[in-house]
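Participant: For reference, the sequence and a predicted model appear below.
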Amino acid sequence: FFSSCNSMADKPLFSFGVVADVQHADVEDGLDFFCTTLRRYRGAATRLNEACKHFQEENVDFMVNLGDLIDGKSRTPSPETKDLTDEERASLIWENNLVPCFERNGFQFWNPKTSNEGRKFVHNVVGNHELYCFSRQNLAQKLFSNSNNNRHYYSFIPHPSFRIIILDSYDFSTLNGGSEETSAAFSFIENKNPNDIRANVDWFVGVEGVERRWVPFNGSIGDEQLVWLEEELQIAKKEDQKVIILSHCHLCEGVARPGSLAWNYDRVLSSLHHENCVVAVLNGHDHRHGYLQDNKKIHHWSVPSILESADGAHAVLDVYADRIEIQGGGEIDSFVWEL
């Protein structure tokens, strides 16, 4: 089920590029949340541009960003931006430093109102750092060119035999933008975590295993989205489609550090298992490589972060009827998943 990649003669059904956790900001390098890993904030945009250029050269059909394209530090004022709001400062970084990486290499952000015929779209998964920087309405306009829809989950069909489902793992979270919803989310996880999660303290003290997921930088898939997901899986099953799931937070224990799990990962995973049509789940968020094939033969992959990789971190996935070949770039290795 998991082997090193080797060249095979047949042509893939479709191919796509993947990046995760770029977290670009125009600030000096610094350490991560645990003060153990160097984060290269400015250099992340350069690594992103290199990834997009590689995807263009490989002639992928589309590319995927698994969340956290921008870092929350993009709200930090400088002498030139001190009179702007936090969101305006982040917007400057987004438009001037990030969007050009895609556009100069022939990619554009997905627009649900535009046909994808002849276009190379970027499909964006929502991460916590996007929500640190932007309201949901403004984020929808930036990611999907659609300011009238605050829903950040959808599906598309890259080939008649495959369906890709993009989930919003911050559907219910402390970051969802409404004061009542935010308060409800804080109250919900305060009952799960003994630490003061509203303060700038170590939220993991005395918390072990999957209980470490109850922190503000995670979230959950809401009830309405779960119903939609189950309907999508039923349709895929009926149409004999294999399904690839994209989510920022992780949906299976053991793939990555438990502090990266969605709050209701177990409920979502149960839904993924039910129709027996999901073949792979791709996540960002943890910043480290992680892999697990669960008891329903679903491949779960935690994609490494560009932000913390000196040589870049990106991959091209060539999707066949019976396998997915991952062609690694930068610090990502190459390997094959049998389906």
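Facilitator: Good, I have the coordinates. If you're wondering where the values come from, they're calculated on a predicted model, not measured in any experiment. Numbers count the residues shown, from 1 in each chain.
Participant: Please make it C-alpha for all contacts and neighbour counts, starting now.
Facilitator: Will do.
Participant: Quickly note the distance from the residue positioned nearest the centre of the chain to Asn128.
Facilitator: For the chain, the residue nearest the mean C-alpha position is Leu66 (2.2 Å; C-alpha atoms, centre = their mean). In this structure, Leu66 and Asn128 are 11 Å apart, going by C-alpha to C-alpha, to the nearest Å.
Participant: cool, and Lys237?
Facilitator: Distance from Lys237 to Asn128, counting by C-alpha to C-alpha: 31 Å.
Participant: Give me the more crowded residue out of those two.
Facilitator: Higher neighbour count among Lys237 and Asn128: Asn128, with 26 against 16, using other C-alpha atoms under 10 Å.
Participant: gap between that one and Ser309?
Facilitator: Asn128 sits 20 Å away from Ser309, going by C-alpha to C-alpha.
Participant: try this one next to it:
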Amino acid sequence: MLSRRSVLAASAALMASRAGAAGARLRFGVIADPQYAEAPPNPALGRYYANSLDKLRAAVATLNREDLSFVVTLGDIIDRDVASYDRILPIYRSLRHETRFVLGNHDFDVAPDHRGRVTSLLGLDAAYYDFAAGGTRFMVLDGSDVSLFGLPPNDPRRTLAAERLKRAEATGLVNAKPWNGSLSDVQFAWLEQCLQAARAAGERVVVLNHYPVAPDNPHNLWDANRLTALLARQPHVIAYFNGHNHAGNYVERDGIHYVNFHGMVDTPDSSAFAIVEIAGDRLEIQGFGREPSRSLTLKTA
């Protein structure tokens, strides 16, 4: 049976943990959609695939001069062809910081027999995972989990993806597009458990995904509403970061900052990346190139 002293000690430890999470200063880099390929540009789409190598080299040089806990890329490291990884990953290896990857739809635009290798090529043990830094828990989602492109031809999730897309089209959802995806029920249950564990540990949470979920947009996850409804019930979730919509976007909803970072691939020479700082009740985004800077107030749990 727990004594009053042990209960008080546990409560004090939890309060200290929460105070530490709220007071810690955390800085990290963010890159979205380099989408590299050794291919001619497509000005109609605003895609300058081959130019991303030089842009990424310049971004790495800038980020290496900073004191950062890690650098995360929010998906679409490549545009197509598994050989593209051989050209762009050595540039990432020149980062002096820990490197984190989020999987995007174009990362799976490789021959079917290579799709199962994508996570290992990026040094990932799993397509979705979590990690902690500076009193904040980061939850990395795999929005291609149930999709028409990220799976082997005989995977049953492809059938489920076709059903979900058909329902989204029948409902008239603006994001009922074949280049989007959704979370499996298994991943969604994992996320719920991670959110509960983070709250019990007094950790603030930032969710990372390739696909946006808010505001309404053609690039959103098919199950965006299901995800935002879950996050709205979590007082310790402070932000959701994504790429995919290269034009960028932002909305605050239920005290959560939904930040869609701009795509690096989109212009001949102008880049886009950021340094994020979380400290106290502030979330500061220092944008470079096309990425705007933002100063955001964080809710208190």
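Facilitator: Arrived safely, thanks for sending. Note that the structure is predicted; figures quoted are calculated from it, not measured.
Participant: Any idea what the TM-score comes out to?
Facilitator: For this chain pair, the superposition-based TM-score is 0.85 by TM-score structural alignment, normalised by the length of structure 2; 271 aligned residues with a C-alpha RMSD of 1.9 Å.
Participant: Go ahead and measure how far stretch 309-317 of structure 1 is from the middle of the chain.
Facilitator: Remark: stretch 309-317 of structure 1 is offset 15 Å from the chain centroid, using C-alpha atoms, centre = their mean, to the nearest Å.
Participant: nope, stretch 185-196 of structure 1 is what I was after
Facilitator: Distance, centroid of stretch 185-196 of structure 1 to centroid of chain: 24 Å (C-alpha atoms, centre = their mean).
Participant: Of all the residues in it, which ones are buried?
Facilitator: Within stretch 185-196 of structure 1, the residues that qualify as buried are 185-186, 189-190, 193, 195, counting by 16 or more other C-alpha atoms under 10 Å.
Participant: what's Lys142 of structure 1 in contact with, if anything?
Facilitator: Lys142 of structure 1 is in contact with no residue at all, counting by C-alpha atoms under 8 Å, 6 or more residues apart in numbering.
Participant: Aligned against structure 2, show me the partner of it.
Facilitator: Taking TM-score structural alignment, the alignment pairs Lys142 of structure 1 with Leu121 from structure 2.
Participant: on that earlier part again, quick check, nearest of the buried residues of stretch 185-196 of structure 1 to Lys242 of structure 1?
Facilitator: Distance to Lys242 of structure 1, by C-alpha to C-alpha, is smallest for Ala185 among these, at 33.5 Å.
Participant: so how far is Ser182 of structure 2 from the counterpart of the closest one in structure 2?
Facilitator: Using TM-score structural alignment, the equivalent of Ala185 of structure 1 in structure 2 is Ala161. Distance, Ala161 of structure 2 to Ser182 of structure 2, by C-alpha to C-alpha: 8 Å.
Participant: any common contacting residues for those two?
Facilitator: 146-147.
Participant: can you map out the strands along the stretch 51-200 of structure 1?
Facilitator: For the stretch 51-200 of structure 1, the strands defined by DSSP state E, counting those that start in this stretch cover 62-65, 108-109, 121-124, 154-159, 162-166.
Participant: In a markdown table: the buried residues of stretch 185-196 of structure 1, plus distance to Phe55 of structure 1.
Facilitator: Output for those, formatted as a markdown table (distance: C-alpha to C-alpha, whole Å):
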| residue | distance to Phe55 of structure 1 |
| --- | --- |
| Ala185 | 38 |
| Phe186 | 40 |
| Ile189 | 40 |
| Glu190 | 43 |
| Asn193 | 42 |
| Asn195 | 43 |
